[in-house]
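*Asks:* Quick check, what structure comes out for this input:
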Amino acid sequence: MKNIGVLILSHCGFSFVDQLAKAVQGRGYKALVLSSKPESADRPKVLEQLADWVQVTNNHTLSWRHVEQALSTLEADGIRVHSCICVWEGYRTFMANVNLLAGTPDITPEQIDLLTDKYSLRQFLVAQNISRVDVKCLTPELLEELKRTQQLCFIKPRRGIASFGAFKLNSDTHWHQLQNIVEEARHDPVYGSYFKAGVAFVVEDFIAGIECSFEVQVVDGHVFVVAVHEKYETTHCDSTTLENACTCPPVSMEEAVVKEGVSWLHRVLGALDITQGCFHIEAKVEKGRWEIIEINPRVGGSLISQSVEYFTDGRSMVDLWVESLLVQGSKRQNFMEDLADLDVSRHGNSPHNRETFFRVFYGEVGVVKTVEEIPVPLPPLVTQVFVTPGTEFECNSKENFVGQALWGGAVNELLSDVIALDEQAKNLLKVEYQPIVTKSVA
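*Replies:* Just a heads-up that it's a prediction; the model follows:
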């Protein structure tokens, strides 16, 4: 595979590049990284140490023109691009287009467009009799009507990321609040490029119940559910929703309910004609009825991939996604047999008798003054801290990531007292803040 590689699309020098490059190189292919301009001047040097070929643009966001230029440069250098991969949702269509050119199985750009459009996807699911949730495009008049009738509703961007502006409607919600969120989104240093075309909001019936995420790999029309995470704790804020803690497998529902959810999910993906890809599918169940929250055509964020790696005894979602793009011939059938051995619908909630728990720590508006990791009785398997003194958080309308940690253990042991585990997990990181100093204009 000396002159064959996988093009990894990176946003600002990150987007799981380290995990993706390792998985690609571990299979004998070159890791080829195309990244938009990182915020840190040192990040390009780090990328060069991780990958076999690196190109960093001077733009905050990648465009299709950048991708085409990279493909031309690689061709001139005698390197053939076997496939493309990207976990940054804003570039997922680019990935599909490159795979289409390379002849590598993937979902189509049209399918990605449908899945990432919350309004069109919900309408499709309702038309297929898969969902009963009503969705509308939000206007100032509709907002006031919903408040007046006190309907239980959820507001979110029609195309969103990082839970930006995704929240429950309440009596204090006003149109100017949404317009403030739009401005915050458009000027955000990390996510701003995703919202450069503007932000349109939708409103739908609030979906009650226990929320889960299905970690799914689809290969040649065969659906494999590798893990199911329960969102053990979520926080509803004024202008966002935070997913604070997850368990795998779920702790608040019977195994039979999970299996019913998997069967229902097969129906959903069949209706969408999904035959390839990696998916992080969020759904809720109440009184035996499942409803889609959203379908993400990528690996789940936070510690989902690492959680799956421990849960399956060695196969992360990143690793499985990379292999699905690279494996061919008779080895492809062997790969599907491996996925079948991981499938929770065939082997129960935990095929390898393992459980995981992870907590994500979110920041407040302000400047990080100090950040400290506190020893806890059960040390985590993984701890990641994303902030240093001086890190600023300017708004509360999105997920402000401070850090995250993952715990793992045997079935009926780790999660036997999940309340106690969660309490010690909450104490792992101690962060102090100070106000943001507004610079005066002379």
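
*Asks:* rest of the way, CA atoms for contacts and neighbours
*Replies:* Will do.

*Asks:* And the helices in the stretch 301-442 of the chain?
*Replies:* For the stretch 301-442 of the chain, the helices defined by DSSP state H, counting those that start in this stretch occupy 304-311, 317-326, 330-342, 344-347, 418-426.

*Asks:* Against which helices or strands is the longest one packed?
*Replies:* Yep, that's helix 330-342 we're talking about. Applying 3 or more C-alpha pairs under 8 Å, 6 or more residues apart in numbering; DSSP states H and E, we find helix 330-342 packed against strand 222-236.

*Asks:* Could you list the buried residues of the strand it packs on?
*Replies:* Neighbour counts over strand 222-236 (16 or more other C-alpha atoms under 10 Å) mark 223-232 as buried.

*Asks:* what's the most buried one of the helices of the stretch 301-442 of the chain?
*Replies:* Highest mean neighbour count among these (mean count of other C-alpha atoms under 10 Å): helix 304-311, with a mean of 23.

*Asks:* and the longest helix for this structure?
*Replies:* Using DSSP state H to define each element, the chain has its longest helix at helix 255-271.

*Asks:* Second input sequence below; structure requested for side-by-side comparison:
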Amino acid sequence: MLSERSSVDIHALHRQGFTISEIARRTEHDRKTIRAYLNGERQPGVRVQAPDPFDEFVDYVAARLTEDPHLWVQTLLDELRPLGFTGSYPTLTRQIRARSLRPACLACSHVTKRANAVIEHPPGEETQFDWLELPDPPAGWAFPRKNAYLLVGSLAHSGVWRAVLSPSMDVPHLLAAMTTLLTLLGGLTKVWRFDRMATVLHPVTKDLTPMFAAFAKHHGVQAIVCRPRSGNRKGVVEKNNHTAAQRWWRNLADELTLEQAQASVEAFARSQDDRPREDLDGKTTAAAMFPNERLRPLPPVVFPVIITEERTATRQALIDWRGNRYSVPPELAAAKVIVHQRLGVDTIDVATTSGAVVARHRVAEPGLGVTIRDTGHVTALEAIALASAPPGRPHRRKERIPPGPAALRAAAVLTGTTTAPSTVIDLAAYEQAAKNRNTLR
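*Replies:* From the prediction side, this is the model:
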């Protein structure tokens, strides 16, 4: 970039007849630079801006932030990586601020603020649990409600967390999700902390519910419920809930099955183990703090919980269960049935809505997409299908079927025409005609 003084000098030398090469030698500038200023292609005092690689991503970023003003920059960075963006998190933040790409959300302009403090958690002391409601789950999951539910469990000391998807928040589904969650975390702490959910704390007696109390006794832990309006007391799991909602659920693809989504959230939670943390020795990571937890082993026997869910059988007398399909009696095709499964048992029972068990299957590995049929169900289904099939062969699409005798008679009545005369002549008439002919001779 040339200053105004330098621009005046090169124009003066050019008027005096000096060549561009001579002016470049005298002013110690490049010949292309001298030629650009003399031709008016560049202005003194104005620096030529290099092409900004972020320009090609501006439209996408602006569109996403217009659709979702609260979208995390880290979540946006996760979306931009597959699109070819190679910049860092600070670069993306700077570009959004410099270009004013994030609109203001008037609906959320009023936010309450309250004081909070950092609570120290000894290793192996506490695990925090909380439900995260996930609105608008993919239609392929066929959940009975409009929401899916994610049970998040966080180790309070290290911050390591895992999560389990569930179609319901009732007591059996809570205990089943906790059983899976404790396996994912790898063991038990001394204390479990919850908010005041009705499945844990009875809303009337303010005591633990009998089934959850039995579940806690089975694992040998102490269950603590937060005081009213003290959600920040379990801030570790609340922060992880926020992360799961904003960085995993927000851009989850519609085509994922429930089993694929569960694998996805498990992989995402494991990727969060490397996030930076702070302890008394300085900066570290959640994965580095995890060995200090020294979790107790899980009981060798699973707590007996029976999961009950409603399903609608298909016309082929099949039901979906954990990513696989199982047969039911053909009389229940397109009907509602109730599926029961006890934790720790590798079979499921299928019952009618009145409670009569009509089928039992050994469950396959979830998410395999296999179909398991009972031999008796197959035979009965084929018999019913064949009995209800029409006799004779089916018609071909291009088969020629002209009007038959019944249709022709009906057409004659409609048109008022008589039927064509018969072409069959009685032989007796021929014989009489022959006799008459002989008599005349």
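
*Asks:* TM-score of the superposed pair?
*Replies:* The TM-score (TM-score structural alignment, normalised by the length of structure 2) is 0.27; 175 aligned residues with a C-alpha RMSD of 6.2 Å.

*Asks:* that older thread, same list (the helices of the stretch 301-442 of structure 1) but as a markdown table, adding distance to A245 of structure 1.
*Replies:* A markdown table is the format used below for the helices of the stretch 301-442 of structure 1 (distance: least, C-alpha to C-alpha, whole Å):
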| stretch | distance to A245 of structure 1 |
| --- | --- |
| helix 304-311 | 11 |
| helix 317-326 | 19 |
| helix 330-342 | 23 |
| helix 344-347 | 21 |
| helix 418-426 | 8 |
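
*Asks:* if I look at R267 of structure 1, how far off is V223 of structure 1?
*Replies:* According to C-alpha to C-alpha, to the nearest Å, R267 of structure 1 stands 10 Å off from V223 of structure 1.

*Asks:* err, H82 of structure 1, not the other one
*Replies:* Separation of H82 of structure 1 from V223 of structure 1 (C-alpha to C-alpha): 23 Å.

*Asks:* V202 of structure 1 now?
*Replies:* Taking C-alpha to C-alpha, one finds V202 of structure 1 at 30 Å from V223 of structure 1.

*Asks:* And for K331 of structure 1?
*Replies:* Taking C-alpha to C-alpha, one finds K331 of structure 1 at 18 Å from V223 of structure 1.

*Asks:* go on, E309 of structure 1?
*Replies:* Applying C-alpha to C-alpha, the value for E309 of structure 1 to V223 of structure 1 is 19 Å.

*Asks:* E291 of structure 1 now?
*Replies:* 18 Å.

*Asks:* what do you get for Q179 of structure 1?
*Replies:* 40 Å.

*Asks:* isn't V344 of structure 1 right up against V225?
*Replies:* Yes: when contacts are counted by C-alpha atoms under 8 Å, V344 of structure 1 is listed as touching V225 (6.2 Å).

*Asks:* Please look at I224 of structure 2 and V191 and confirm they touch.
*Replies:* Yes: taking C-alpha under 8 Å as the definition, I224 of structure 2 is a contact partner of V191 at 7.0 Å.

*Asks:* Any idea which of the helices of the stretch 301-442 of structure 1 gets closest to L125 of structure 1?
*Replies:* Closest to L125 of structure 1 of those, according to C-alpha to C-alpha: helix 344-347, at 22.9 Å.

*Asks:* helices or strands up against that closest one?
*Replies:* In terms of contacts (3+ C-alpha pairs under 8 Å, 6+ apart), helix 344-347 of structure 1 is packed against strand 222-236, helix 255-271.

*Asks:* orientation of the shortest one relative to helix 255-271 in degrees?
*Replies:* Put simply, strand 222-236 of structure 1 runs at 110 degrees to helix 255-271, going by axes from the mean of the first three to the mean of the last three C-alpha atoms, to 10 degrees.

*Asks:* how far off helix 330-342 does strand 222-236 of structure 1 point, in degrees?
*Replies:* Inter-element angle recorded for strand 222-236 of structure 1 and helix 330-342: 50 degrees (by the same axes, to 10 degrees).

*Asks:* helices or strands up against the helix or strand that strand 222-236 of structure 1 is followed by?
*Replies:* The helix or strand immediately downstream of strand 222-236 of structure 1 is strand 241-248, counting by DSSP states H and E. Secondary-structure packing of strand 241-248 of structure 1 (3+ C-alpha pairs under 8 Å, 6+ apart): strand 222-236, strand 354-362.

*Asks:* Go again with 10 Å.
*Replies:* Counting contacts by 3 or more C-alpha pairs under 10 Å, 6 or more residues apart in numbering; DSSP states H and E, strand 241-248 of structure 1 is packed against strand 167-168, strand 210-219, strand 222-236, helix 304-311, strand 354-362, strand 401-410, helix 418-426.

*Asks:* Turn these into JSON lines, including distance to E286 of structure 1.
*Replies:* Compiled in JSON lines, those are given as follows (distance: least, C-alpha to C-alpha, whole Å):
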{"stretch": "strand 167-168", "distance to E286 of structure 1": "18"}
{"stretch": "strand 210-219", "distance to E286 of structure 1": "7"}
{"stretch": "strand 222-236", "distance to E286 of structure 1": "13"}
{"stretch": "helix 304-311", "distance to E286 of structure 1": "23"}
{"stretch": "strand 354-362", "distance to E286 of structure 1": "23"}
{"stretch": "strand 401-410", "distance to E286 of structure 1": "28"}
{"stretch": "helix 418-426", "distance to E286 of structure 1": "21"}
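
*Asks:* Looking at those, which is nearest to V56 of structure 1?
*Replies:* Closest of those to V56 of structure 1 is strand 401-410, at 24.4 Å (criterion: C-alpha to C-alpha).

*Asks:* Buried residues of the closest one, list them for me.
*Replies:* Across strand 401-410 of structure 1, burial judged by 16+ other C-alpha under 10 Å covers 401-409.
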